[in-house]
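Novice: all I have is the shape, not the residue letters:
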């Protein structure tokens, strides 16, 4: 069984690399949003033209990014959404809700400090992990039935 995994959420740490490296021996493929922050922010105006108003600048970028995000989530078997410590990731919460609405298997990844704030998001998930290693262990168990140890 091959699993398609979509890795959504914060872009400021190496959590994606930790998961992809840890799952290198598993029958999985990964997809994610564009993680180059500047490219993600500016894609709309770079492609469709400048905007004087920051609202329209951001909206153009968000809409273009949504093309990739919607396709990635729709085609995924499992969606992993990471909430980082430093920033409020409203887009990650939206991705989690979109994945849940599509009935996707959802793994939420965050530290204990976000447990209360994300309780509704966590309730929609099939698993809530605190480390990328736990996500890899979940994938390993799902694919092979093997426990850590």
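Specialist: Happy to help now that I have it. Keep in mind that what you see is a predicted model, and the values were worked out from it rather than measured.

Novice: hey, let's count contacts and neighbours off CA atoms from now on
Specialist: Will do.

Novice: strands of the chain, residue ranges please.
Specialist: 3-9, 28-31, 78-82, 105-109, 127-129 (DSSP state E).

Novice: how about those strands in TSV, adding distance to residue 138?
Specialist: Formatted as TSV, the strands of the chain follow (distance: least, CA to CA, whole Å):
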stretch	distance to residue 138
strand 3-9	12
strand 28-31	12
strand 78-82	11
strand 105-109	9
strand 127-129	8
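
Novice: okay, one more to line up with it:
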């Protein structure tokens, strides 16, 4: 069996590499996808495709259209979504992606530190599994592969 896992969440830390490395160490047959991790490319993709926009708001709106298209397609193909909430960055995209996964009835593992329990209580309650660490998320996925 092979799983396709969409890694939703902030793009400024190495958490995706940590998930991928741990999955590889465990020998899990997983294909990963996620948002564009190159922040500059993500911010400029609208202008790359549509041309220079007249102001910053329209530049952001153009980029969001293409970033949302990417997310929609890749999440639709995913068997499982992992939404990561760290402590350092704002997590609006993580919350939006977790909500989309729930609306699409995609299995969802939520990773969030205990100190974010209160602000994420509604999302956590609807996720299939809520864990505090990447290690725990990989333990859950490893369990899926067990016979």
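Specialist: Thanks, I have the structure now. For clarity, every value in this text was computed on a predicted model and none was experimentally measured.

Novice: just the helices in the first structure please.
Specialist: For the first structure, the helices defined by DSSP state H occupy 15-22, 37-48, 54-75, 90-101, 119-124, 132-144.

Novice: what sits against residue 33 of the second structure?
Specialist: 4, 5, 6, 7, 74 (CA atoms under 8 Å, 6 or more residues apart in numbering).

Novice: separation between the aligned partner of it in the first structure and residue 83 of the first structure?
Specialist: Matched by TM-score structural alignment, residue 33 of the second structure corresponds to residue 31 in the first structure. Separation of residue 31 of the first structure from residue 83 of the first structure (CA to CA, to the nearest Å): 17 Å.

Novice: which one in the second structure is aligned with residue 110 of the first structure?
Specialist: Per TM-score structural alignment, residue 110 of the first structure is aligned with residue 112.

Novice: between the contacts of residue 33 of the second structure, which is nearest residue 95 of the second structure?
Specialist: Using CA to CA, residue 7 comes nearest to residue 95 of the second structure of these, at 12.4 Å.

Novice: identify the residue of the first structure aligned to that closest one.
Specialist: Using TM-score structural alignment, residue 7 of the second structure pairs with residue 7 in the first structure.

Novice: residue 74 of the second structure now?
Specialist: Under the alignment (TM-score structural alignment), residue 74 of the second structure maps onto residue 72.

Novice: go on, residue 42 of the second structure?
Specialist: Match for residue 42 of the second structure (TM-score structural alignment): residue 40.

Novice: next: residue 60 of the second structure.
Specialist: By TM-score structural alignment, residue 60 of the second structure lines up with residue 58 in the first structure.

Novice: ignoring the adjacent residues along the chain, who's closest to residue 105 of the first structure?
Specialist: Spatial nearest neighbour of residue 105 of the first structure, chain neighbours left out: residue 78 (4.8 Å); criterion: CA to CA, 6 or more residues apart in numbering.

Novice: now do residue 84 of the first structure
Specialist: Nearest one to residue 84 of the first structure, counting by CA to CA, 6+ apart, is residue 10 at 5.7 Å.

Novice: now the residue lying farthest from the centre of the second structure: how far from residue 43 of the second structure?
Specialist: Going by CA atoms, centre = their mean, the residue of the second structure most distant from its centre is residue 54, 30.6 Å out. In this structure, residue 54 of the second structure and residue 43 of the second structure are 15 Å apart, going by CA to CA.
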